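Q: here is my input; please provide its structure:
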Amino acid sequence: MDMHKCHAGKLRAIGYDAAKRVLRVVLDDGTALEYANVGESLWYKLQHSSAPWSYYRDQIEDVFHGTRVSDKPASSGKNPLDDLFN
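A: Here you go, the predicted structure:
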């Protein structure tokens, strides 16, 4: 999925998979959320909104169920606390 940088409110990146109808947003704290069954018209309106953060909150976040996903590669399986406590 191609992600587009976005600096509006807490939004930092937005992307859309038209074949799967999935919208992904990345927030300023690094949280990535995916929303299923989002129509292409909503994606278009989000991209072209003069206030994307407000549009996202009102038309997507409050309407669709978001699922947290990771934009980071899978870890090596090592617990990061091992270095502190071993």
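Q: make it CA atoms for all contacts and neighbour counts henceforth
A: OK.
Q: and the residue most central in space within the chain, helix, strand or coil?
A: Most central in the chain under C-alpha atoms, centre = their mean is Val25, positioned 1.8 Å from the mean C-alpha point. Following DSSP: H, G, I helix; E, B strand; the rest coil, the label given to Val25 is strand.
Q: that one contacts Ile14, correct?
A: Yes - using C-alpha atoms under 8 Å, Val25 is in contact with Ile14, at 4.5 Å.
Q: one more to put side by side:
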Amino acid sequence: MDYVRVRSSTVSAVGYDEDARVLGVQFLNGSEYHYFAVPKAQFEGLKAAASVGSYLNAFIQDAGFRFKRVR
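A: This next block holds a predicted model:
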């Protein structure tokens, strides 16, 4: 999965595996999470959000996507 840097006080980079529909999120504290069955539109919205952290909370975490901490 390729990651792109984002401007955020909590998130350092995000990536997306289109075939597997997996969203990767790398945090400034060094942790990394993968969220599963995420539509590509959610990834695009996350990259374009004025507040990446707020978008992540509202449209990924609070939306109930299954996730796994990978680092």
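Q: TM-score of the superposition?
A: The TM-score (TM-score structural alignment, normalised by the length of the second structure) is 0.90; 70 aligned residues with a C-alpha RMSD of 1.0 Å.
Q: ok, the residue nearest to the centre of the first structure - contacts?
A: Leu11, Arg12, Ala13, Ile14, Gly15, Ala32, Leu33, Glu34 (C-alpha atoms under 8 Å, 6 or more residues apart in numbering).
Q: where's the residue lying closest to Val38 of the second structure once chain neighbours are set aside relative to Leu28 of the second structure, distance?
A: Of all residues not flanking Val38 of the second structure in the chain, Arg21 sits nearest, at 5.4 Å (C-alpha to C-alpha, 6 or more residues apart in numbering). Distance, Arg21 of the second structure to Leu28 of the second structure, using C-alpha to C-alpha, to the nearest Å: 23 Å.
Q: cool, and Ala20 of the second structure?
A: From Ala20 of the second structure over to Leu28 of the second structure the distance is 25 Å, taken as C-alpha to C-alpha.
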